[in-house]
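Undergrad: Sequence and predicted structure, then a few things I'm wondering about:
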Amino acid sequence: MLRLVRAGAVLYLVLLSSCGGEAPPSPPPPEVRVVTAKAQSIENISEVPGRVQAIRTSQVRARVDGIVERRLYSEGSDVKAGQTLFQIDPREYRANVSAVSATLTRNQATAANARQDVERYEGLVKEQAISQQEFDAAMARLRTAEADVAQTEAQLESARLNLSYTAVTAPIDGQAGRAQVTEGALVSASSATLLTTIEQLDPIYVNFSQSSAYLLAIRQEIAAGTLKVPELGKVGVTLLLEDGSTYPHAGHLDFLDLSIDQATGTAAVRAEFPNPEQILLPGQFVRARIEAGFRPHGFWIPQRAVLLTPTGASVLIVAEGDTIAARPVKLGEERGGRWVVLEGLKNGDRIVVDGIQKVQPGAHVRVVSADQPAAGAAKPAEH
């Protein structure tokens, strides 16, 4: 029995010595997939909401008192400048024109008679057949008669002008809106009764605004040379309509306000678009994509490579020796699942895009290009 216990102890010691002689192998470094940063020219696109506005708006108002006899256009139709829209009862104004015309004829006759008197008196006063005082009185009558003629001519012109105002015409080409008065309505020149509104829709404006912080950042980038921006009239703009479709005609910026609205902290910006099909209507909501230049040395990186925290954005870089390092970056716009990186990267940086959850800064990793399949991935079937 004692021999069996000793043999078991010897066997235990042999097994123990064989296990403790070599440490277990360490796990392999985690695998990460990377993309290599490469500077390229990137368009600077800003997307903002906007509202459509007619390029010209004219309020058609009454310029004489009277009763509206007829409406001579179809509401909502296109009208031409000079086209008659409303007819106000003209009879009173025609009578006034006739009365002033008669007065003018009488005054012209008086002036003609006074002129003949002066012509006769000129010879008589030289011969001293009449006194100088009589000649001066004849000259005064002539000047008075001529002044009456001039005054009456002005009154006749005014009367004819008021008569022309009874035919209310369109001041501009455009689309006439709903009539604000009906036949039989009394309109007034003193209160400038609104009859209708005309809006010119081709071309058309889109108004939007940019924050002062955004404009300041743009100016700083332009000064630093990291952003190249064309002239204002050459900045292209495209529109996204409410249904998500793209407006078929491209526009351009034509106005940038140089002051900041104190209430909103924004600057007014306006773009002009062709609108031949009248797809855009005043008051319509759109989204404007402003193509404000390009960055000659920007970087595109996949959205999943960016770590967003309350303190900012960062990426993981594979540094020398295949170790992980965190790098803070400044982001631009996000487009198509990718971020534009404005600052923090340089050419050749290896950016971790897959395997971020498995590593920490300082850890050693095994690097796989994003174009290569990961370890253990199924190979494509051969045909």
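TA: Arrived safely.

Undergrad: From now on I want contacts and neighbour counts done on CA atoms only, so please keep to that.
TA: Fine.

Undergrad: which residues of the stretch 201-350 of the chain fall in helices?
TA: Remark: helices assigned in the stretch 201-350 of the chain by DSSP state H, counting those that start in this stretch are 212-224.

Undergrad: one more structure, for comparison:
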Amino acid sequence: MAPTSPGHPRRSARQTRTTSIGRFPAGLLLLGALLAGCSDDKEAAGQSPAGASQAPQVEVVTVTASDVPLTTELPGRTRAYQIAEVRPQVGGIIESRDFKEGSDVEEGQALYHIDARTYRADVASAKASLARAEASLHTSNLQAKRFKQLVARKMVSQQNYDDAVATVGEGRADVASAKASLTSAQINLDYSVVTSPISGRIGKSSVTKGALVTASQDTSLATVQQLDPIYIDVTQSASEVLRLKRELAENRDASAAPEQAPVELVMEDGSVYAAKGKLQFADVSVDEGTGMVTLRALFPNEDELLLPGMFVRARLTEAVAKDAILVPQKAVSRDNQGNANVMVVNAESKVEAKQVVIGQAIDNQWLVTSGLNSGDKVIVSGLQKIKPGAAVQIANSEESVEQNTSAQPSATEDDSSENDQAKAGNNQ
């Protein structure tokens, strides 16, 4: 063991180890405090803008009031604009069929020829009767003129003259009758050529060459239909008509659709017909069996895509809601009582819940009849992150840009803050 100096008492190894161990943690604590101070300053400087941007972002739709047409979709069938069943007006044997089945025919075009020999003979007979009547009238006129001169000289009796005058009258009547008979015979002769009563498309023929037909028979020879334009007959329940009339009477902000309002047509496969039609009329009575009212619309059909009897759906404009407001359906929720509600962003950029009354659905929107005003900002996205009274940022408008700009410091301010913190750490 080494000797100890009188002025310095000897320390044991245990004491030396204890002092060294006690100094080491103190140094660590001092260094840790300095680092923690720098870290706290940096976090405090960095949290200022982060805290300001904690408000959730939402997307809004600014609603505006406008006139909105109220439509309804009704089932219906296509009907030919004109339809005519071709029937013979005289009897006889069909000599020829002069059209192609399924083709377009014009009004007055010859369709069938009936054996006309008897009708031509009737015309000839009527002409002969007319000639005989005219000759007899001429003779009667001459005799009446002679008797007029003789009766003045007392050479014939007045009775004879009166009979001659009466004979002239009978002759004139005979001529008129003969002319009428000739006209009738000529008409029957003309009827031996069966013509199309209207322009349109003709269907199949029910008779062929050689068939015997009679005047005004029950079975038609063929049917002609005009397809351009074409009618669409739709049906609506009487209760719906009554409901609409009551709503129009109670709602001052709605008006009935104008006459001949446009009608949109939905085909059986779901496609929309290119051209729009016009409402022509609504039936004045209700069908007793079905309780339905028939409405008729007129559509152009130049390419003849629509054929009679097709099932279609017509979208009709029933009324026009004045100064109406539409909101996306996804913006509307319902509470436990079933009331419709929307969330709006007020002037203070805070969420406000509004209870609304909604009407019918128009595409993917609801018609709001009360509860909203024009200019309200309705939240349509981010609803799961908000609650009434919470501050929000509008993400899809110029207002959101202004909010973000005021909430975030500039890059120069961030750099200056970091430099100050670095200098303070070096001095320590």
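TA: Perfect, thanks for sending it. Bear in mind the structure is a predicted one, so any value in this text is a computation, not a measurement.

Undergrad: So what does residue 275 of the first structure match up with in the second structure?
TA: Aligned counterpart of residue 275 of the first structure in the second structure: residue 301 (TM-score structural alignment).

Undergrad: Its match contacts residue 230, correct?
TA: Yes: using C-alpha atoms under 8 Å, residue 301 of the second structure is in contact with residue 230, at 6.3 Å.

Undergrad: Need the nearest residue in space to the match of residue 275 of the first structure, chain neighbours excluded.
TA: Once flanking residues are discounted, residue 301 of the second structure sits nearest to residue 228: 4.8 Å by C-alpha to C-alpha, 6 or more residues apart in numbering.

Undergrad: Now check residue 16 of the first structure against the second structure: what is it aligned to?
TA: Per TM-score structural alignment, there is no equivalent position to residue 16 of the first structure in the second structure.

Undergrad: Can you name every helix or strand that the helix or strand harbouring residue 16 of the first structure contacts?
TA: Taking DSSP states H and E as the definition, residue 16 of the first structure sits inside helix 2-19. If you count contacts as 3 or more C-alpha pairs under 8 Å, 6 or more residues apart in numbering; DSSP states H and E, helix 2-19 of the first structure packs onto no helix or strand.

Undergrad: and for that helix, what are the contacting residues?
TA: For helix 2-19 of the first structure, there are no surrounding residues in contact (C-alpha atoms under 8 Å, 6 or more residues apart in numbering).

Undergrad: Would you tell me what the next helix or strand after it is?
TA: Proceeding N to C from helix 2-19 of the first structure, the next assigned helix or strand is strand 31-36, under DSSP H and E.

Undergrad: and the next helix or strand after that next one, what does it pack onto?
TA: Once strand 31-36 of the first structure ends, the next helix or strand along the chain (criterion: DSSP H and E) is strand 40-61. Counting contacts by 3+ C-alpha pairs under 8 Å, 6+ apart, strand 40-61 of the first structure packs against strand 194-211, strand 285-302.

Undergrad: Mean per-residue distance, the last one versus the second structure.
TA: Taken over the aligned residues, the distance from strand 285-302 of the first structure to the second structure averages 2.8 Å (mean C-alpha distance after the TM-score superposition for the first structure).

Undergrad: what's the spacing between that strand and its chain's center?
TA: Relative to its chain's centre, strand 285-302 of the first structure lies at 16 Å (C-alpha atoms, centre = their mean, to the nearest Å).

Undergrad: neighbours of the closest residue to residue 344 of the first structure other than its chain neighbours, just the number please.
TA: Spatial nearest neighbour of residue 344 of the first structure, chain neighbours left out: residue 329 (4.4 Å); criterion: C-alpha to C-alpha, 6+ apart. Using other C-alpha atoms under 10 Å, residue 329 of the first structure has 17 other residues around it.

Undergrad: how about the strands of the stretch 51-200 of the second structure, start to end?
TA: Secondary structure of the stretch 51-200 of the second structure (DSSP state E, counting those that start in this stretch): strands at 57-62, 66-86, 92-97, 104-105, 110-114, 193-195, 200-202.

Undergrad: Name the next helix or strand downstream of the last one, please.
TA: Moving toward the C-terminus from strand 200-202 of the second structure, the next helix or strand (DSSP H and E) is strand 212-213.
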